[in-house]
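Chemist: my questions concern the predicted model and sequence given below.
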Amino acid sequence: MKHISTLTALLAALTLSGAHAQNPVQVKVQLKWFPQAQFAGFFVAQAKGYYKAEGLDVQFLPTGDQSPIQTVATGTADFGTTWITDLLTARQQGIPVVHIAQLFQKSGYTLVALKSQGLKGPADFKGKRVGVWPSGNEYPAVALLKKYGLTTSLDSTVSNPSVQAVTYPFDPSIVFPDKVDLVSAMTYNEVDQIVGLGYPLDKLQIFHASDYGINLLEDLMFSTERTLSSSNFKGSGLSGKEVAARLVRATIKGWNYAVKNQKEAVSIVLVNCGNTCKGSGSRSSASSHQTWQMAEVAKLYNAGPTLKGMAGYLDPATYKANVTLLKSLGILKSDPTASAVDYSVWEMATGKKAMK
């Protein structure tokens, strides 16, 4: 009887596997930016067949200056990647988005200035022009400036702001260094672009937001309450949470592989991206810029819970600190509801228990 039941289970598993191969579940994922090594784990998971093994057919939707929140909230995409501040401010506005996995465990946000300006810290930013990004990407800069008692022109209620915010569309060459004194730059992208513009690292003063207590978490995976509560995701017979767990599981596997095999990961990324893979000026080679980027995002992924074997886990203490910071700065008016984060998806994906 034992052999019969074992055989039955095996046949059932094979049938299910075959069904996945024939009818994979269509899943759309909205990336926060154009294809690049920032999303290496996703592209590796796809190239290595990790999504396929989970019965998923994943399509990545690139974006420009549009917030992924909008795409996922309207149902154009099923899942997305964004930053914690974007997600929590969207919740505050009544948009039912839900955090399901935390990929980057450390902030890569910086403000960059020329050393020749002699700026030593945020207190010296008074009277300066600061380049910021639109669509919710300005929050880390706003948080850093507010922490040091600086007001910005982004606040319409302030008549004489101490810092002039200059919104620009993500390319530092448009504003730096002629139109701004400091410019927003991610360690893995714009910092290298600025170097490529002819400003070597030894000529730059890089202010890491995390060094000043502004460690607002970035690339995370999210969905909506509607998707996660679905009992039959797109007629697949799987619940929304099961699909989410499969997506997270394969993505974490992809990230783990990408971090350990960075050269191969870069080669996979290059297949997925076009001109946006290139840096600026002397860093115009797509390969060199993506190699830089892969090395830097690996540092953001390989931190905190990841080092404890809990990749994708949102550390409750870090989350609480992020919420407390955003509340103290007036960006959040109150604590998010418990439903803003769904640890059950991560638990299903990893087989581990969240410590809430």
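Modeler: Cool, the structure landed. Numbers count the residues shown, from 1 in each chain.

Chemist: C-alpha only now, for contacts and for neighbours.
Modeler: Will do.

Chemist: for the strand or helix carrying Ala13, which positions count as buried?
Modeler: Assigned by DSSP states H and E, Ala13 belongs to helix 2-22. Neighbour-count burial for helix 2-22, with 16 or more other CA atoms under 10 Å as criterion, is recorded at Ser17, His20, Ala21.

Chemist: put this beside the first:
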Amino acid sequence: MFAKLRWAAAALGLVLWTTTAFAQDVTKIRFSLDWKLQGIHAWFLWAQEKGYFAQEKLDVTIDQGEGSAGAVTRVMTGAYDAAFGDANAVIQSAALKPGEAPLIVYMMYSRAPFALLTKATSSIKTIKDLEGKKLGAPAAGATVKMLPLMAKKNGIDYSKISLLSVAPNLQEQLLLQDQVEAIAIFTATSYMNLVALNLDPDKDFRWIYYADAGADLYSNCIIVSQKLVKEKPEAVKGLVRAINRSIREVIENPDAAIDILVKREPLVKRDIEKRRLIYVYKTLMDTPEARQIGMGDVVDARIDESSAMIKEAFELPRAPKFDEVFGRSFLPPKADRMMPVLSN
């Protein structure tokens, strides 16, 4: 009897020790999105739902955000360990506080969503046509912040552009009502706003990308805190692996991915969010560059060029170099990052 009790106690102790050791081995990560839950966040929810984070010994909590630049601030302050944030905001932070800014470990938007939007019937056909026109944009928006640089690059007298500060949720309505002649927008947002208004974004409107007018910038990416990089590098690799795996599977199964989104956020419109996911993937993620070097990676010289442009646009004291803002060592092998191409 005593032998059996000793055996049972030993077995219980082993279970408790194993459970405790496993719990200690799991890394908790607080992850911030850039905005409210949308189709473009399906990959993160997929990784959570399918257990890919757990397989990497990660306990990831995903919270909604209040802006892609704000996501960078959340990580810098220590409120979050990682985020889906703006690469250009990371560059700004690195310029002002070297060694404190988050590190980019996976580039998702290799083409920035910065653009000018006008009606197809408008006389504004290129960025050079902005002189003498009224432009609407949120005062603190990244798109309008880059406008002086765009004007300089294209020989435009910036003082001749009439700027009207508008609320982000009113931009498209003001354009439709002809209160402004163009708006400075994020394509991923405005495109679907127009779809929701039963308008044809491709036929009824003209899109002038900053990337086609001299500002070929990167945009949203996975960023992690310097603390996580230094203390848990394997956890960072695991986080990136899980997300990279999920991107491929979401693109192969968009309907199933939207099912997961709707389960998490029942008020979203399924058809709108599926179309947003596919639109963003095709226009911002599945670029010629990504097809060549693999999703998640960047071109070193392009980061340096972006840094120089950001320094000029925001009058920063310095332009951070590539290795200050991007950590390539956390990427999965290139073969694992070659993503499917959507034909329609």
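Modeler: The structure has been received and is ready for your questions. Everything numeric here is computed off the predicted structure, so don't read it as measured data.

Chemist: any idea what the TM-score comes out to?
Modeler: Laid over one another, the chains give 0.79 as their TM-score (TM-score structural alignment, normalised by the length of the second structure), with 311 aligned residues with a CA RMSD of 2.9 Å.

Chemist: picking up where we left off before, what does the helix holding Ala13 of the first structure contact?
Modeler: Lys52, Ala53, Glu54, Gly55, Leu56 (CA atoms under 8 Å, 6 or more residues apart in numbering).

Chemist: what residue in the second structure is paired with the second one?
Modeler: If I follow you right, that is Ala53 of the first structure. By TM-score structural alignment, Ala53 of the first structure lines up with Gln55 in the second structure.

Chemist: number of nearby residues for that match?
Modeler: Gln55 of the second structure has 14 neighbouring residues, counting by other CA atoms under 10 Å.

Chemist: what about it, distance to Ile251 of the second structure?
Modeler: As judged by CA to CA, to the nearest Å, Gln55 of the second structure and Ile251 of the second structure stand 21 Å apart.

Chemist: surely Ala184 of the second structure touches Ile127?
Modeler: No - assessed by CA atoms under 8 Å, Ala184 of the second structure is found out of contact with Ile127, at 11.1 Å.

Chemist: between those two, who's got more neighbours?
Modeler: Neighbour count, other CA under 10 Å: between Ala184 of the second structure and Ile127, Ala184 has more, with 27 against 20.

Chemist: quick one: the more buried one from Thr77 of the second structure, how far?
Modeler: Ala184 of the second structure is 29 Å from Thr77 of the second structure, by CA to CA.

Chemist: the stretch 151-300 of the first structure: strands as residue ranges?
Modeler: Here the stretch 151-300 of the first structure has its strands, by DSSP state E, counting those that start in this stretch, at 164-167, 182-186, 204-208, 220-224.

Chemist: contacts only, for the most centrally placed residue in the first structure.
Modeler: For the first structure, Asp219 is the residue whose C-alpha lies nearest the centre (CA atoms, centre = their mean; 1.5 Å). Neighbouring residues of Asp219 of the first structure by CA under 8 Å, 6+ apart: Thr81, Thr82, Trp83, Ile84, Gln102, Leu103, Phe104.

Chemist: got TSV for the residues you listed, with secondary structure, distance to Glu225 of the first structure and neighbour count too?
Modeler: What follows is the contacts of Asp219 of the first structure, written out as TSV (DSSP: H, G, I helix; E, B strand; the rest coil; distance: CA to CA, whole Å; neighbours: other CA atoms under 10 Å):
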residue	secondary structure	distance to Glu225 of the first structure	neighbour count
Thr81	strand	16	26
Thr82	strand	16	24
Trp83	coil	18	24
Ile84	helix	17	21
Gln102	strand	17	27
Leu103	coil	20	29
Phe104	coil	23	27
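
Chemist: going by distance to Ala340 of the first structure, which of these wins?
Modeler: Nearest to Ala340 of the first structure among these: Ile84, at 10.5 Å, using CA to CA.

Chemist: Thr82 of the first structure matches what in the second structure?
Modeler: By TM-score structural alignment, Thr82 of the first structure lines up with Gly85.

Chemist: and the closest residue to its match other than its chain neighbours, how many residues sit next to it?
Modeler: Distance criterion CA to CA, 6 or more residues apart in numbering; nearest residue to Gly85 of the second structure, sequence neighbours excluded, is Ser68 at 4.5 Å. As a burial measure, Ser68 of the second structure scores 23 neighbours (other CA under 10 Å).

Chemist: would JSON lines of the contacts of helix 2-22 of the first structure with distance to Lys203 of the first structure be doable?
Modeler: Listed next are those as JSON lines, based on distance: CA to CA, whole Å:
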{"residue": "Lys52", "distance to Lys203 of the first structure": "47"}
{"residue": "Ala53", "distance to Lys203 of the first structure": "48"}
{"residue": "Glu54", "distance to Lys203 of the first structure": "48"}
{"residue": "Gly55", "distance to Lys203 of the first structure": "50"}
{"residue": "Leu56", "distance to Lys203 of the first structure": "47"}
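
Chemist: Ile251 of the second structure -> the first structure?
Modeler: So, by TM-score structural alignment, Ile251 of the second structure is matched to Val259.

Chemist: quick check: its match touching Glu296?
Modeler: No - using CA under 8 Å, Val259 of the first structure is not in contact with Glu296, being 10.1 Å away.

Chemist: strands along the stretch 1-150 of the second structure, start to end?
Modeler: Under DSSP E, counting those that start in this stretch, the stretch 1-150 of the second structure gives strands at 27-32, 58-63, 82-86, 103-107, 114-119, 134-137.

Chemist: what does Ala250 of the first structure correspond to in the second structure?
Modeler: Ala250 of the first structure maps onto Ala242 in the second structure, by TM-score structural alignment.

Chemist: pull the number of nearby residues for the nearest residue to its match once chain neighbours are set aside.
Modeler: What sits nearest to Ala242 of the second structure in space, not counting adjacent residues and going by CA to CA, 6+ apart, is Tyr52, at 5.4 Å. Number of residues near Tyr52 of the second structure (other CA under 10 Å) recorded here: 20.

Chemist: so Tyr52 of the second structure versus Thr27 of the second structure, what's the distance?
Modeler: In terms of CA to CA, Tyr52 of the second structure sits 13 Å off from Thr27 of the second structure.

Chemist: what number of residues lie near whatever residue of the first structure lines up with Asn154 of the second structure?
Modeler: For Asn154 of the second structure, the aligned residue in the first structure is Tyr148 (criterion: TM-score structural alignment). Applying other CA under 10 Å, we find 15 residues neighbouring Tyr148 of the first structure.

Chemist: where exactly do the helices run in the stretch 101-250 of the first structure?
Modeler: Secondary structure of the stretch 101-250 of the first structure (DSSP state H, counting those that start in this stretch): helices at 139-147, 190-196, 225-228, 240-260.

Chemist: right, I'll call it a day here.
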